[in-house]
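Engineer: Return atomic coordinates for the entry below.
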Amino acid sequence: MTEEQFRYLPDTAEDEKEMLAVIGVESMEDLFTDIPEGIRLKEELAIPAAVSESELLKQMKSIAEKNVSAGQMPIFMGAGTYDHYIPSVVDAVISRSEFYTAYTPYQAEASQGELQAIFEFQSMISELTGMEATNSSLYDGFASLSEAVGLAAAVTKRNEIVLSQAVHPNARAVIHAAAKGRGLDVIEVLMEKDVTNFNVTRCLTTPDTAAIVVQYPNFFGSVEDLAVVKKIAEDKGALLIVMANPLALGILEAPGNLGADIVVGDTQPFGLPMSFGGPHCGYFSVNQKHIRKVPGRIVGETLDADGERAFVLTLQSREQHIRREKATSYMSSNQALNALASAVCMAALGKQGVQEMAQLNVDKAAYFAQALQDKGFAILNQSPFFNEFVIDLPFPAEEANRALLEAGIIGGYSLAETYHKPNQLLVCATEKRPKEEIDRFIAVLEGIKHA
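Structural biologist: Got it, this is the predicted structure:
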């Protein structure tokens, strides 16, 4: 049997016979003797008959072609996953076998390249967030936010979380789910137009509050006033948790400089394709006083026996490294390859490139919003926004999305289900959206308006 002949096929009858002989049984049925006869499947599986490899590939391709991607149509949907420029060097680096096939770098002496890559990732994220330390990545931004809530509760010994409704609805769902197991009470703060209602936040924050959670920019693209939230948190001894878009931090003031205690987020805007929503890469940044409570682990820099620069895994608070009851989190893996992709992307862009890319997002969204207002459409956002904003339409958002799709455009995110605003559409304009595509989008909305 050669690899060329049997790339995807199961073992032959002869192969099965040889393996059964090695383990000392006569038939495949002998392997299932411990399973009661009454619950065994007697009939054949209800699956289609086998086809040839070429036929299977043809079928799968036809199914895949039913999807519409941003490679075929311009996309104006953000809502947590964004269509950004990815330098070609990113794929070139992460496709190298020493990175592509690597898992967790348990043996530091044999994993210096991967450890250095993670160390650089941590360093760049710490610079963007204005925090003193960053871990070596979590599954995604929502998982990171949930872990931040857990850290805050552990540090403060309190059990209430004040959560802004301007935080991504999926992130809020993750927090609520995790809170049940941690015995935490989550109190949601209503919004005031496009930002968190700070008066309500102040009223809901008590001596039992472990943390206030906000997003920066928030789910609607608007920039929250972190200094105000920090003052509210400080007055009650609570921590400030900020979920921040790392690209936006290229031009916004770093949350750490505004008093954030924990900064988390998702590095998808840096080098990670949308891929129908994942996988992503979460980051987790803190200051020195909370570093021993960080989930996962941190890659540190040291000197080896010869005095040369070397990298090690340190502060490994995951349950695989220490006693389970001492672990800070259930986290048992990381997104090292995706973290590497984000690090390569940031390095390729450079500090000036990140700032220019962020500024392009601001400029494109500003043009988009102004052009819509010039055509008589209302914009919900009253606060400064990054690359997303909400259009208050005179017709259902889903109707707009259907018309846009018919015109060859992937529209925005309807706020009908998550915020009960059927006529509001969250749209995003990244650096990849030229003026022509923005104008086409507006023309479609005008067509519906005047129909």
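Engineer: Could you use CA atoms for every contact and neighbour count after this?
Structural biologist: Noted.
Engineer: separation between Leu239 and Lys157?
Structural biologist: Note on Leu239: its distance to Lys157, by C-alpha to C-alpha, to the nearest Å, is 12 Å.
Engineer: how about this one, so we can line them up?
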Amino acid sequence: MTAYLPMDREERREMLASVGVDLDHLFDSIQESQKLKKTDFSGLQQEGISELEVVERLTALADLNKRTDDYDSYLGAGFYDHYQPAAVNHLISRTEFLTAYTPYQAEISQGTLQAIFEWQSYISRLSGMDVSNASLYDGASAAAEAALMACREKRLYKVFVSAGMHPEYIETIETYCHAAGVEVEVGALNEAGKTAEFPTEKGYAAYMVQSPNFYGVVEDLPLLVEKAHATGALAGASCDLISLALLQRPGDLGVDIVTGEAQALGIPMSFGGPGVGYMAVTQKLLRKMPGRIAGETVDRDGKTSYVLTIQAREQHIRRERATSNICTAQALMATSATIWLALMGSSGIRDVAEQSAAKALYLQEKLLATGLFENTYDSPVFREFALTAKGSLDLYKLNQDLLAEKIFGGLVVDDNRWLLAVTEKKSKQAMDKFVETVVRLAQAQ
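Structural biologist: Below you'll find the predicted structure:
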């Protein structure tokens, strides 16, 4: 594969002329009022600059960013700072993965297809579900697709969503459902930070919760299943995959649809993306599931091989009659997560989960002992927890002051709640220093 070779305007014109196209006519469909008339760009540098100068300028711009490798970070809220072994980035940088196209031609795409199949296998094992797909864009769109899938299955157009789901997930669900004419009812959390009140009447396609939820609280999935199935609705859960190394798998509890964000599987935070969504369902819902599905089979010589299966390529372009308009996958990010899972193994994933849970509890207790905070919710949490500031403590100012100390504080929610996350990367020394800094800065307010 060659590097990208740009063409100048004259070369583009010659290329288009060879197929009978005029460059200016390509834009005839754009209204004249919307076309850029300006031809004098005096603010732009007239002469080109060297590659060295380009690198220097871009490096200077990149250095304006504040990164977790330079700062002590306690930010979470959906994206988490877990460790990525060096081998992961090395392997996904291979051009077979880095620039792979949708593997329609199975005979030349066995590596990509096997990588997708292994991803699906890991997701099914972690979630306890029968089948999973090749991945979705992110956790938010996966949850929204789950809601629409439930509506297609039940032929009902109303879903119940817990307020404990990530706010951006709820917004995405509402956006998808608005266009599809689906009503979204958002149910409140109780004082323990859990979803306890579910609708008792029929007419809902699905009841959906997130566990651990946005505040880190572990939800009662058996209660979700009981309440949903009692009214004929499907039970949907958005779950953190690392937490499932410790908690009961949703599939073993009777959940029908499991979705979530898999960024925590060693994918860098990258200022908020890209991540990778996952979806796993029961066998009954297999043909209603959106996205690609890779399957294992044998070729005419009896050798193991992999193909895209269940869905026709053309079904995704059938507009409103399609199962879903999702006709792609976050294959590179899914491959990265798959390699991370393979390198960690079952014991490694459990160790990451145990360390994240234990260190979060340690920091929670240390911060509560300062007297500056109280628990927002007195419930079991995983990796993340919310504290409510006491008195006149200004959390926004506290975060600004922490930033000057090269620390990313937690996310401020509703002005007086502080959402903090801790992963296996955090040391006791770092957490103790963080608590000491918080106390010093709070006293100075």
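Engineer: Got a TM-score for the two of them?
Structural biologist: Laid over one another, the chains give 0.92 as their TM-score (TM-score structural alignment, normalised by the length of structure 2), with 437 aligned residues with a C-alpha RMSD of 2.3 Å.
Engineer: which part of structure 2 lines up with stretch 95-109 of structure 1?
Structural biologist: Counting by TM-score structural alignment, stretch 95-109 of structure 1 falls onto residues 93-107 of structure 2.
Engineer: before we move on, the earlier item: show me which of Leu239 and Lys157 of structure 1 is the more surrounded one.
Structural biologist: Leu239 (26 against 12; other C-alpha atoms under 10 Å).
Engineer: What residue in structure 2 is paired with the more buried one?
Structural biologist: In structure 2, Leu239 of structure 1 lands on Leu234 (TM-score structural alignment).
Engineer: can you tell me how far that match sits from Val258 of structure 2?
Structural biologist: From Leu234 of structure 2 across to Val258 of structure 2, the span is 11 Å (C-alpha to C-alpha).
Engineer: Which part of structure 1 matches stretch 66-82 of structure 2?
Structural biologist: Counting by TM-score structural alignment, stretch 66-82 of structure 2 corresponds to residues 68-84.
Engineer: tell me which residues of whichever helix or strand Asn199 of structure 1 is part of are tucked away?
Structural biologist: Using DSSP states H and E, Asn199 of structure 1 maps to helix 198-204. Residues of helix 198-204 of structure 1 classed as buried by neighbour count (16 or more other C-alpha atoms under 10 Å): Phe198, Thr201, Arg202, Leu204.
Engineer: Wait, the last one touches Ser164, no?
Structural biologist: Going back to what we said before, that points to Leu204 of structure 1. No: the criterion here is C-alpha atoms under 8 Å, and Leu204 of structure 1 misses it with Ser164 at 11.0 Å.
Engineer: Between the two, which contacts overlap?
Structural biologist: Common neighbours of Leu204 of structure 1 and Ser164, counting by C-alpha atoms under 8 Å, 6 or more residues apart in numbering, are Val189.
Engineer: about what we covered before: against which helices or strands is the helix holding Asn199 of structure 1 packed?
Structural biologist: In terms of contacts (3 or more C-alpha pairs under 8 Å, 6 or more residues apart in numbering; DSSP states H and E), helix 198-204 of structure 1 is packed against strand 185-189, helix 226-235.
Engineer: at 7 Å what do you get?
Structural biologist: If you count contacts as 3 or more C-alpha pairs under 7 Å, 6 or more residues apart in numbering; DSSP states H and E, helix 198-204 of structure 1 packs onto no helix or strand.
Engineer: Look at the aligned residue in structure 2 for Glu446 of structure 1 and tell me its secondary structure.
Structural biologist: In structure 2, the residue paired with Glu446 of structure 1 is Val439, using TM-score structural alignment. Classification of Val439 of structure 2 by DSSP: H, G, I helix; E, B strand; the rest coil places it in helix.
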